[in-house]
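1. this one's sequence-less:
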């Protein structure tokens, strides 16, 4: 007898993550995978050598729940150097199994069922899942395309101040991602200043997902940590990731930085989610954070060149390309292309056609909206790949769409 899948009422409406779905389709069709955001090249030898050394040295048992002292100290030193704020590695850094766990531990450890949680939409799909697991009430603020500029140029995404003010009133937490997935937006100092003032006014905790902190491409739009603004350290958790900064996504190492009053909540959830993260990998992470600065610079240069080439190619094929100032994604309006092809409306129809006919996998970003129709005109492409991979994707797109 076959039994139907049993899933909780909170998670059943969310289904399978779009990344799993599109990566499986990419493999089935032999497509170049510009859907899921992982590099197709290896991480630094420095990290691997240190992890191997830790295994050989017998570091094979549970790590300290908050992270091995070596890694907590490396994270604290690196972030303090950038932010200009002191961080105590023992009480203000918590190592987690990827930033996704840091997000979950922050929400589950600090919010009660029914608490208001402000998010900017579109959002990384795990945000909504974590909110559902914790019973938080999501209050979404939309990131919408900016109006056309003069002179014409690629547009970014912006939010409405009034919408944010309404959402944050009565909320307990705001969950912010900058640089932003999927739009590539880097929140400006002015935008962060507004968010900070509203957090202070309404006594709101800020959880800032900064996994792409090192991946910004325009000196005029630098990454700014919300925790560095006046009055924000004491109410902010800053989340980071080894995988995004050092091309080690499979290691699943993240962290949360913040005052002891907030890390207490993170640790209360973390101890029951995973308790500890793989010990030898933490040794590898500490080594590359301490000594791998050149890796970040090389990666940034590669991704900037990939972004420029891919954006130019998409625009030449009729896509409306949005500006990507950070992270490693570009959003594009496909309606001109899908209309020319006679496709049914929607992001999924365009994504399916690209996989089947161009052999290039993209993400239909409706999955990042509460109402999938809000993302129906868009597709998201990841450019965190080798030069050869981006060139092959462009070649396939041109072969399928040019003329």
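-> Now that the structure is in, tell me what you want to look at. None of these values were measured; they are calculated from a predicted model.
2. rest of the way, CA atoms for contacts and neighbours
-> Fine.
3. for the longest helix belonging to the chain, which helices and strands make contact with it?
-> Across the chain, the longest stretch assigned as helix under DSSP state H is helix 293-316. The contact analysis (3 or more C-alpha pairs under 8 Å, 6 or more residues apart in numbering; DSSP states H and E) places helix 293-316 against helix 242-246, strand 320-321, strand 329-333, helix 387-401.
4. another one to put next to it:
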């Protein structure tokens, strides 16, 4: 299979002029310290529609002939490709229908409609939506716009790689969130053509990692199940077009845990002041879990920033737990005035912030004259958490259990 070449990516660059943003490259001191080198963030979360997807979608739609444009287009997506296709179609005057999973995040659903696409909800996951979109294409003659498995999509996404090279010519590694592989394939095609020494690394969620078994088998392998908070990269099977590019051009695939994805979002939010969705933070998660795999100067691509606020709340809490910022304690106190006040005063001295507290006299394990207290604290990190437990015990507080 012929790979997308540099000339095609340069042409995509010209086609996208005035359509997409040249997104900023932000230096990250905290990640640089963790990786013992220079680390930058490529902020595609600040792209129009909130992700890199507009690049490939616009290039793909712009390449349609008049007959194809008149028939309209159809796509399937968990959200970011949907928005990219919807906006690209609107800019080019093409009718668009988008199939999305029934549980697609509400902000992505609302944004896709706002860009002018007709949205139909179908199935629990992306595979059902893809099947419905392909059936719609067969029934109506609309052009099916695959989210990753097409040379024009890859060429459009490859413009991210060209921007990185222009913004940081000395880059040695580029780390890329990866689902179906369109983004990492395009970046690798752009970068390797001019700077073959630059390492391009794909990142997948451990619970939706189709690339390692596919590369081991020498062909796309389908996962029986994907279960990850990073819905934007939860793709069960690579496509043949992206597989050919990744197999030949990408230097390695890293997998990251759900805890690392949550921590990465929190790092982006707290330290970089950037709102990034779980899939978009996968490259940062890889730097946190696999710093030894990255040669600096390095660039982590933040591929998207579209996230449901309710999910954001849950992930922030999960990320704070993973980062050692929460401590839950169960203590036994004497049932007399001032006992609880004494505990709270001690916690105040230790600068631990009380988030939740429950006071009970009715536990079967309690003796007469005792109470049980369940308390959840916010701490400054693992060391502070250990200090709180240690000093409470030193002050003769009876800790029955602690969850760290």
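-> The structure has been received and is ready for your questions. These figures come from a predicted structure and were not determined experimentally.
5. tm score of chain vs chain?
-> Once superposed, chain against chain, the TM-score is 0.27 (TM-score structural alignment, normalised by the length of structure 1); 167 aligned residues with a C-alpha RMSD of 6.6 Å.
6. can you put the helices and strands packed on helix 293-316 of structure 1 in CSV and add mean neighbour count?
-> Output for those, formatted as CSV (neighbours: other C-alpha atoms under 10 Å):
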stretch, mean neighbour count
helix 242-246, 24
strand 320-321, 22
strand 329-333, 24
helix 387-401, 16
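7. right, so of these, which gets closest to residue 106 of structure 1?
-> Nearest to residue 106 of structure 1 among these is helix 242-246; the distance by C-alpha to C-alpha comes to 17.9 Å.
8. I'd like to know which elements the closest one is packed against.
-> helix 293-316.
9. quick one: the helix it packs on to strand 329-333, angle?
-> 10 degrees (axes from the mean of the first three to the mean of the last three C-alpha atoms, to 10 degrees).
10. dump the helices and strands packed on helix 293-316 of structure 1 to a markdown table, plus distance to residue 109 of structure 1.
-> Shown next, in a markdown table, are those (distance: least, C-alpha to C-alpha, whole Å):
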| stretch | distance to residue 109 of structure 1 |
| --- | --- |
| helix 242-246 | 22 |
| strand 320-321 | 39 |
| strand 329-333 | 30 |
| helix 387-401 | 40 |
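11. of those, which approaches residue 281 of structure 1 most closely?
-> Using C-alpha to C-alpha, these put helix 242-246 closest to residue 281 of structure 1, at 10.4 Å.
12. could you point out the helix or strand that follows the closest one?
-> Using DSSP states H and E, the next helix or strand after helix 242-246 of structure 1 towards the C-terminus is strand 254-257.
13. show me what that following strand is packed against.
-> Here strand 254-257 of structure 1 touches strand 93-96, helix 99-110, strand 236-241, helix 260-273, going by 3+ C-alpha pairs under 8 Å, 6+ apart.
14. one step back: tell me which of the helices and strands packed on helix 293-316 of structure 1 sits nearest to residue 303 of structure 1.
-> Per C-alpha to C-alpha, nearest to residue 303 of structure 1 of those: helix 387-401, 8.8 Å.
15. mind giving me the packing neighbours of that closest one?
-> strand 32-33, helix 293-316, strand 360-361.
16. can we see that at 10 Å?
-> strand 32-33, helix 293-316, helix 335-341, strand 360-361 (3 or more C-alpha pairs under 10 Å, 6 or more residues apart in numbering; DSSP states H and E).
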